[in-house]
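sequence plus the predicted model coming up.
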Amino acid sequence: MTRRSFSRLSTYAAAIGLLAITAIKIAPSLAAEDAAIIPPPAADVQSANGIQTVVLAGGCFWGVQGVFQHTAGVVNAVSGYSGGSKTTADYQMVSTGTTGHAESVEVKFDPKKISYGKILQIFFSVVHDPTQLNRQGPDSGTQYRSAIFTTSDEQKKVADAYIAQLNAAKVYRKPIVTKVGALEGFFAAEAYHQDYLTLHPNQPYIAYNDIPKVENLKKIFAENYIEKPTLVSSIKVTN
């Protein structure tokens, strides 16, 4: 079921409870199947000083944000939109798939605590399936595409090289379709989308699709996992 299908169940409390319990029970087995254990990038950014930023798109931003909020060294992860103009950076408009935006997460990280390469390794491993074109799991449309919006030439070179490395090693059954390009704009999503995984852990879509991603982070990248998420609730998010 899609995210919208799950939302329509919100008026049926009993149904939600049953679905959430069922989803939680089957999620661990899905997690083991969906996560990919992959090698780290052969090359990494070497010249980073101070807090760095990269914007990542990998399906519904709820799960992408949730994973990076549980990642040590990430100082902020904000859900939003990239790839289109500010005038159409609105959830209802983006959901039509006609604005050019991708649901994205702006990841700010401290390179002294976590490298850009490790951010990419987590992104390609537990955050999403980079071989799915214009979709992710139950959600389809260009707004759910896989993309890396870079903030430096070095970031782009490392990302391109890593994709080539993973494709050459045939880590996945199909080629990676992730697009890499310079960030032209990031627009924070509406407040109700922020910290969504933490605030709604039993929502069926989250329980079924996204909680397993965080569990995979904890399992596969234990040294990079933090139990308490770094939330944006108390941070002023502006466009």
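Nice, thanks for sending it over.

C-alpha only now, for contacts and for neighbours.
Noted.

quick one: contacts for residue 224?
For residue 224, the residues meeting the contact criterion (C-alpha atoms under 8 Å, 6 or more residues apart in numbering) are 71-73, 114, 217-218.

just the helices in the protein please.
3-7, 13-34, 61-69, 91-94, 116-122, 153-168, 196-199, 204-205, 211-220 (DSSP state H).

list of residues touching the shortest one?
Among residues not part of helix 204-205, those counted as contacts by C-alpha under 8 Å, 6+ apart are 2-3, 6, 16, 19-20, 23.

which of the residues you listed are buried?
Restricting those to buried positions leaves 16, 19-20, 23, with burial counted as 16 or more other C-alpha atoms under 10 Å.

tell me the two of those that are most distant?
16 and 23 (10.2 Å; C-alpha to C-alpha).

coming back round to it: of the contacts of residue 224, buried ones?
71-73, 217-218.

need the contact list for the most centrally placed residue in the chain.
Of all residues in the chain, the one closest to the mean position by C-alpha atoms, centre = their mean is residue 64, 2.1 Å from it. Contact partners of residue 64, counting by C-alpha under 8 Å, 6+ apart, are 57-58, 104-105, 127-128.

and stretch 132-147, how far apart are its ends?
When the termini of stretch 132-147 are compared using C-alpha to C-alpha, to the nearest Å, they are 11 Å apart.

sorry, that was for stretch 103-122
Start-to-end span of stretch 103-122 (C-alpha to C-alpha) is 18 Å.

from the chain's centre, how far out does it sit?
Averaging C-alpha positions (C-alpha atoms, centre = their mean, to the nearest Å) puts stretch 103-122 11 Å from its chain's average.

same deal with stretch 35-42?
On the basis of C-alpha atoms, centre = their mean, the separation between the geometric centre of stretch 35-42 and that of its chain is 16 Å.

again with stretch 72-86
Shown here is stretch 72-86, whose average C-alpha point lies 10 Å from the average C-alpha point of the whole chain (C-alpha atoms, centre = their mean).

second one coming, line it up with the first:
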Amino acid sequence: MSRPAFHSLPFLAATAALALAFASPSRAAEDAVVIPAPTVDAAPASGIQTAVVAGGCFWGVQGVFQHTAGVVNAVSGYAGGSKATADYHTVSSGTTGHAESVEIKYDPKKISYGKILQIFFSVAHDPTQLNRQGPDTGTQYRSAIFTTSDEQKKVADGYIAQLNAAKVFSKPIVTKVGALEAFYPAEGYHQDYLTLHPNQPYIAYNDIPKVENLKKLFADNYIEKPTLVSAGKVTN
């Protein structure tokens, strides 16, 4: 099952479809997992840094990092494919190589790359699900880390190995780590989606619990007021 394109459906029809889709005894969203911090982190750096991750629907991942202290911008978009296919309709076909991703600009004096990955693995998504996340299926919903430096790759690979060795998850982590070739911001209606549509059934069921888990498990890294794209400028 893939996420319905709510922007093209009447609200009541979307609500009815979701009510049927999620009428099950399963828990809302993916369970958060308490995990240790990485034993190896990126060295302190000056200036704003960039991290790009993919963990299912970008609405929830963006929402989590918009509530994370030290993040100065979190933009929903596409990574892993070409510019020509970086649009929602085409990416939703699952044939473009793109993953729904979030580009995170952060201040390394306030949050480290390793802490971003800890939040990513713990509350933003379930890294043991292959080519799916919750109700969404397809390679566009895969778990991935797109690194921007050799150091980021070292930290990401080492952290995955650390977590697998500690068996903090019931299954092995399937997150793929690879160099970022390009990031393409998603359409404007996808930005700040969790904040703008908190009562939409998909968001309420799958994504709001992720932000609540961030507040619960990472209280020192949580900010109540989200850092929104609409307050700044989206750039390639």
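All right, it came through fine. Quick caveat: nothing in here was measured; it's all calculated off a predicted structure.

quick check, nearest of the buried ones among the contacts of residue 224 of structure 1 to residue 189 of structure 1?
For those, with residue 189 of structure 1 as the reference and C-alpha to C-alpha as the criterion, the closest is residue 71, at 20.7 Å.

who's in contact with the equivalent of the closest one over in structure 2?
The criterion is TM-score structural alignment: under it, residue 71 of structure 1 has residue 68 as its aligned partner in structure 2. Residue 68 of structure 2 is in contact with 221-223, 226, counting by C-alpha under 8 Å, 6+ apart.

can you rerun that using 7 Å?
Contacts were defined as C-alpha atoms under 7 Å, 6 or more residues apart in numbering; by that measure residue 68 of structure 2 touches 221-223.

next up, the contacts around residue 111 of structure 2.
Counting by C-alpha under 7 Å, 6+ apart, residue 111 of structure 2 touches residue 70.

spatially, which residue comes closest to the aligned residue in structure 1 for residue 207 of structure 2, not counting chain neighbours?
In structure 1, the residue paired with residue 207 of structure 2 according to TM-score structural alignment is residue 210. With sequence-adjacent residues excluded and distances taken as C-alpha to C-alpha, 6 or more residues apart in numbering, residue 210 of structure 1 is closest to residue 63, at 4.9 Å.

in structure 2, what residue corresponds to residue 94 of structure 1?
With TM-score structural alignment as the criterion, the equivalent of residue 94 of structure 1 in structure 2 is residue 91.

please report how far its match lies from residue 142 of structure 2.
Using C-alpha to C-alpha, which is the criterion applied here, residue 91 of structure 2 is 12 Å from residue 142 of structure 2.

count the neighbours of residue 195 of structure 1 for me.
Around residue 195 of structure 1 there are 22 other residues, counting by other C-alpha atoms under 10 Å.

nearest residue to it in space, please, no chain neighbours.
Of all residues beyond its chain neighbours, the one nearest residue 195 of structure 1 is residue 231 (6.1 Å), with distances taken as C-alpha to C-alpha, 6+ apart.

residue 223 of structure 2 -> structure 1?
With TM-score structural alignment as the criterion, the equivalent of residue 223 of structure 2 in structure 1 is residue 226.

quick one: that match and residue 72 touch, right?
Yes. Here residue 226 of structure 1 reaches residue 72: they are 5.7 Å apart, a contact under C-alpha atoms under 7 Å.

I'd say residue 110 of structure 2 and residue 70 touch.
Yes. Taking C-alpha under 7 Å as the contact criterion, residue 110 of structure 2 and residue 70 are neighbours in contact, 4.9 Å apart.

residues in structure 2 aligned with stretch 140-152 of structure 1?
With TM-score structural alignment as the criterion, stretch 140-152 of structure 1 aligns to 137-149.

any buried residues in that stretch, and which?
Buried residues in stretch 137-149 of structure 2, counted by 16+ other C-alpha under 10 Å: 137-148.

what of stretch 88-97 of structure 2?
For stretch 88-97 of structure 2, the buried set under the neighbour-count rule, 16+ other C-alpha under 10 Å, comprises 91-92, 94, 96-97.

ok, so of those, who is nearest residue 165 of structure 2?
Lowest distance from residue 165 of structure 2 to the buried residues of stretch 88-97 of structure 2 (C-alpha to C-alpha) belongs to residue 97, with 29.5 Å.

show me what contacts the nearest residue to that closest one once chain neighbours are set aside?
The spatial neighbour of residue 97 of structure 2 that comes closest, neighbours along the chain excluded (C-alpha to C-alpha, 6+ apart), is residue 81 at 4.7 Å. With contact set as C-alpha under 7 Å, 6+ apart, residue 81 of structure 2 has these partners: 96-98.
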